[in-house]
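Asker: have a look at this fold, sequence not included:
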């Protein structure tokens, strides 16, 4: 798919970063962090755009993807405080505590239009699925919440797997019973790395909701 983004090149000390965000607000999409259960609530366009952003993140090891989901229309359901979303590869080394300063340094940015390789994304997602059954499997999304932002850190395959799940939710959600009435319907879920020693599992519920006109 085609993504219309804004690209930023802020510096922190000697290092130049590349940050991208959607050019336009995902108006009908919101997010609350998994503590331990979070909610991603979106319409078809919002979930489809997020699928594309995860696909872009999968193939962009040296880029931070920032999705300011607090800028959309506040939902009238759900729980917890709304947060933004940041995607970054494990190897990037982004520390959540450094994000507020980096965000303040973004400036105005420049327009960027990119296409995602949907076939490669599906192949990478399938590779992740096959490896998931192995006893030594460790390729999971890690998450952290800081400064009203949910950070998801992962590998190419882990981001690709989530992209495929979100694309499926965008397409299948509108066809579920009750979706045409404006009710929110559970489409899928994203499970980041679980806490050591047990406890309630972390989960991000992904729900479709048709915008109310």
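Answerer: Looks like it came in fine. Quick caveat: nothing in here was measured; it's all calculated off a predicted structure.
Asker: contacts and neighbour counts: CA atoms only from here.
Answerer: OK.
Asker: can you pull the buried residues of the longest helix seen in the chain?
Answerer: Taking DSSP state H as the criterion, the chain has its longest helix at helix 156-172. Going by neighbour count (16 or more other C-alpha atoms under 10 Å), the buried part of helix 156-172 is 156-171.
Asker: how far does the host helix or strand of residue 120 sit from the chain's center?
Answerer: Taking DSSP states H and E as the definition, residue 120 sits inside helix 118-131. Offset of helix 118-131 from its chain centre (C-alpha atoms, centre = their mean, to the nearest Å): 17 Å.
Asker: want to compare, so here's the second one:
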């Protein structure tokens, strides 16, 4: 698949940081802090593009992949709780050893960036059968997500492998969400999760990923 992004450079002190953003806004995408878990609500286009950005994070260990979403309007059912917080998202490789406390200053220094089209493996290359689910539960497993929250932004830190293995969740939403037929009133939308039982979460909360086709104007 081809994905158009903008590449930004920001210098902070003696260090220069590379930040990758989607070229166009992710209009129908919100990330919400529900306290005990996180919720991501997406339409087909946003799910497809975020799957690509998730893949890009796997292959870009020296970059911060920034998904601006916190100002978006969301589906009313997702925002019905009192005091919910909408967040931006940053994906980064653990080897970068980035301190989230530096993000606000870096974000302020970002210019318009330069357009670039990248070619990534498509969703058809995601093979669930080759994922070693048993190994994920070994105590030696280091392919885990860790999360930090700073400056209204969720930082998802992980290895190339865990980003590569979990991008399929977003592609599943893009592929199966639009044609989903509810079979039970408790499950009106197609959804999937990054959950603790999967052996991919270290110091991180579960993320509920839900397809939505009705958005507030």
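Answerer: Structure received. Here the structure is a predicted model, which is why all the values come from computation and not from measurement.
Asker: TM between them?
Answerer: Scored against TM-score structural alignment, normalised by the length of structure 1, the superposed chains reach a TM-score of 0.85; 205 aligned residues with a C-alpha RMSD of 2.6 Å.
Asker: okay, the longest helix of structure 1 sits on what stretch of structure 2?
Answerer: Per TM-score structural alignment, the counterpart of helix 156-172 of structure 1 in structure 2 is residues 160-176.
Asker: distance between that stretch and the chain's centre?
Answerer: The answer for stretch 160-176 of structure 2 is 10 Å, by C-alpha atoms, centre = their mean.
Asker: got it, and stretch 168-186 of structure 1?
Answerer: With C-alpha atoms, centre = their mean as the basis, stretch 168-186 of structure 1 stands 19 Å off its chain's centre.
Asker: residues in contact with residue 76 of structure 1?
Answerer: With contact set as C-alpha atoms under 8 Å, 6 or more residues apart in numbering, residue 76 of structure 1 has no partners.
Asker: let me know the distance separating the residue lying closest to residue 16 of structure 1 once chain neighbours are set aside from residue 152 of structure 1.
Answerer: Leaving aside its sequence neighbours, residue 16 of structure 1 sits nearest to residue 10 (C-alpha to C-alpha, 6 or more residues apart in numbering; 5.9 Å). Separation of residue 10 of structure 1 from residue 152 of structure 1 (C-alpha to C-alpha, to the nearest Å) stands at 20 Å.
Asker: just give me the closest of the buried residues of helix 156-172 of structure 1 to residue 5 of structure 1.
Answerer: Of all the buried residues of helix 156-172 of structure 1, the one with the least separation from residue 5 of structure 1 (C-alpha to C-alpha) is residue 163, at 17.1 Å.
Asker: checking the residue nearest to the closest one when sequence neighbours are not counted next. Helix, strand or coil?
Answerer: In space, and not counting its chain neighbours, residue 163 of structure 1 is closest to residue 51: 4.3 Å by C-alpha to C-alpha, 6+ apart. Three-state assignment for residue 51 of structure 1 (DSSP: H, G, I helix; E, B strand; the rest coil): helix.
Asker: quick check: the residue nearest to residue 16 of structure 1 touching residue 104?
Answerer: No: the pair residue 10 of structure 1 / residue 104 is not scored as a contact, 9.2 Å apart, by C-alpha atoms under 8 Å.
Asker: show me the contacts for residue 74 of structure 2.
Answerer: Contacts here follow C-alpha under 8 Å, 6+ apart; on that basis residue 74 of structure 2 touches 28, 29, 30, 41, 215, 216.
Asker: run the last query once more with 10 Å
Answerer: 27-32, 40-42, 86, 212, 214-217 (C-alpha atoms under 10 Å, 6 or more residues apart in numbering).
Asker: got it, and residue 43 of structure 2?
Answerer: Contacts of residue 43 of structure 2 by C-alpha under 10 Å, 6+ apart are 26-30, 173-174, 177-178, 210-215.
Asker: separate out the buried members of these.
Answerer: The neighbour count (16+ other C-alpha under 10 Å) marks 26, 27, 28, 29, 30, 173, 174, 177, 210, 211, 212, 215 as buried among these.
Asker: now render the residues you listed as JSON lines, adding secondary structure and distance to residue 71 of structure 2.
Answerer: Formatted as JSON lines, these follow (DSSP: H, G, I helix; E, B strand; the rest coil; distance: C-alpha to C-alpha, whole Å):
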{"residue": "26", "secondary structure": "coil", "distance to residue 71 of structure 2": "10"}
{"residue": "27", "secondary structure": "coil", "distance to residue 71 of structure 2": "9"}
{"residue": "28", "secondary structure": "coil", "distance to residue 71 of structure 2": "11"}
{"residue": "29", "secondary structure": "strand", "distance to residue 71 of structure 2": "10"}
{"residue": "30", "secondary structure": "strand", "distance to residue 71 of structure 2": "8"}
{"residue": "173", "secondary structure": "helix", "distance to residue 71 of structure 2": "22"}
{"residue": "174", "secondary structure": "helix", "distance to residue 71 of structure 2": "22"}
{"residue": "177", "secondary structure": "coil", "distance to residue 71 of structure 2": "24"}
{"residue": "210", "secondary structure": "strand", "distance to residue 71 of structure 2": "19"}
{"residue": "211", "secondary structure": "strand", "distance to residue 71 of structure 2": "19"}
{"residue": "212", "secondary structure": "coil", "distance to residue 71 of structure 2": "17"}
{"residue": "215", "secondary structure": "coil", "distance to residue 71 of structure 2": "14"}
